[in-house]
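Q: No letters, just coordinates:
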């Protein structure tokens, strides 16, 4: 097997994963929903600086990737609750790893100043 093909076999899955999570708002939305299911307005409140239009677009994209699902609110059927799907829970170890690395990286950079 050529080195180029082996490299591509390792790179392609990473590119696929990054494509799903790419964008300023996808990871924050996933993180928020991993903590607990939320209504649209709760997500707007909890994710600072996201616009309603961008939140709607991000939720739609994450739903297309099957990372979240919409369920009717039992208290108010006209309201939708967004939650991580069963498949979406598979991304939680990655989110935890990113959190740990980001925390360590931030400490490393602050320690150099």
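A: Yep, it's here. Since the structure is predicted, the reported quantities are computational estimates derived from the model, not experimental observations. Numbering: from 1, shown residues only.
Q: For the rest of this, base every contact and every neighbour count on C-alpha atoms.
A: Noted.
Q: Kindly confirm my reading that residue 70 forms part of a strand.
A: Yes: Residue 70 sits within a strand when classified using DSSP: H, G, I helix; E, B strand; the rest coil.
Q: How about it, nearest residue that isn't a chain neighbour?
A: If you skip the residues right next to it in sequence, residue 70 has residue 82 as its closest partner in space, 4.7 Å away by Cα to Cα, 6 or more residues apart in numbering.
Q: Would you tell me what helix or strand that neighbour is located in?
A: Per DSSP states H and E: residue 82 is located in strand 80-84.
Q: hang on, the earlier thing: I'd say the residue nearest to residue 70 and residue 66 touch.
A: No: at 12.0 Å, residue 82 and residue 66 do not qualify as touching, with contact defined as Cα atoms under 8 Å.
Q: Identify all contacting residues around stretch 49-57.
A: Taking contacts as Cα atoms under 8 Å, 6 or more residues apart in numbering, the residues outside stretch 49-57 that touch it are 25, 44.
Q: That stretch: which residues count as buried?
A: Within stretch 49-57, the residues that qualify as buried by neighbour count (16 or more other Cα atoms under 10 Å) are 50, 55.
Q: this is the comparison structure:
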């Protein structure tokens, strides 16, 4: 509270803002979730296709992360009634809105890489 008196222009962060950031981190946290989403941004994919796009992810970890993303409503699992059965993963409507965040992250990452390499 002392900081607020010392710096009158400092605004108090609303609780809802912090909760929203925590919700986002709970859904997207971890090493693999954003790469999985990035892979699915370019269309539906089978498990093996996703695994091939993401270097060093194990099948067990991919399966776990896909289940988490499905549980959080970001990814949907689509089962086609064919022989053999075809299972595809796709972004939900909510998952597709994350692409704006990823695009911003890519833009920042490219800019940051350029600044740090040029130094």
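A: Right, received. Where do you want to start? Keep in mind the model is a prediction, meaning the values are calculated, not measured.
Q: if we can go back for a sec, neighbouring contacts of the next helix or strand after the strand holding residue 82 of structure 1?
A: Using DSSP H and E, the helix or strand that directly follows strand 80-84 of structure 1 along the chain is helix 92-112. With Cα under 8 Å, 6+ apart as the test, helix 92-112 of structure 1 has contacts from 31, 34.
Q: now helix 92-112 of structure 1, how far from the centre of its chain.
A: Counting by Cα atoms, centre = their mean, to the nearest Å, helix 92-112 of structure 1 is centred 16 Å from the centre of its parent chain.
Q: same question, stretch 30-39 of structure 1
A: Between the centre of stretch 30-39 of structure 1 and the centre of its host chain there is 10 Å, according to Cα atoms, centre = their mean.
Q: residues contacting residue 82 of structure 1?
A: When the contact criterion is Cα under 8 Å, 6+ apart, the partners of residue 82 of structure 1 are 33, 37, 38, 39, 40, 68, 69, 70, 71.
Q: what residues are up against the last one?
A: For residue 71 of structure 1, the contacting residues are 80, 81, 82, 83, by Cα under 8 Å, 6+ apart.
Q: Now which of these would you call buried?
A: In the contacts of residue 71 of structure 1, burial by neighbour count holds for 80, 81, 82, 83, counting by 16+ other Cα under 10 Å.
Q: now the residues you listed as TSV including distance to residue 56 of structure 1?
A: Supplementary listing: these in TSV, determined by distance: Cα to Cα, whole Å:
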residue	distance to residue 56 of structure 1
80	12
81	13
82	11
83	14
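Q: Out of those residues, which is nearest to residue 4 of structure 1?
A: Using Cα to Cα, residue 83 is the member of these that lies nearest residue 4 of structure 1, at 39.9 Å.
Q: Tell me how far the closest one lies from residue 32 of structure 1.
A: Between residue 83 of structure 1 and residue 32 of structure 1 the distance is 9 Å, computed by Cα to Cα, to the nearest Å.
Q: Next: residue 103 of structure 1.
A: From residue 103 of structure 1 over to residue 32 of structure 1 the distance is 17 Å, taken as Cα to Cα.
Q: Of these two, give the one with the bigger neighbour count.
A: Set side by side, residue 103 of structure 1 and residue 32 show unequal neighbour counts under other Cα atoms under 10 Å, the larger going to residue 32 at 17 against 11.
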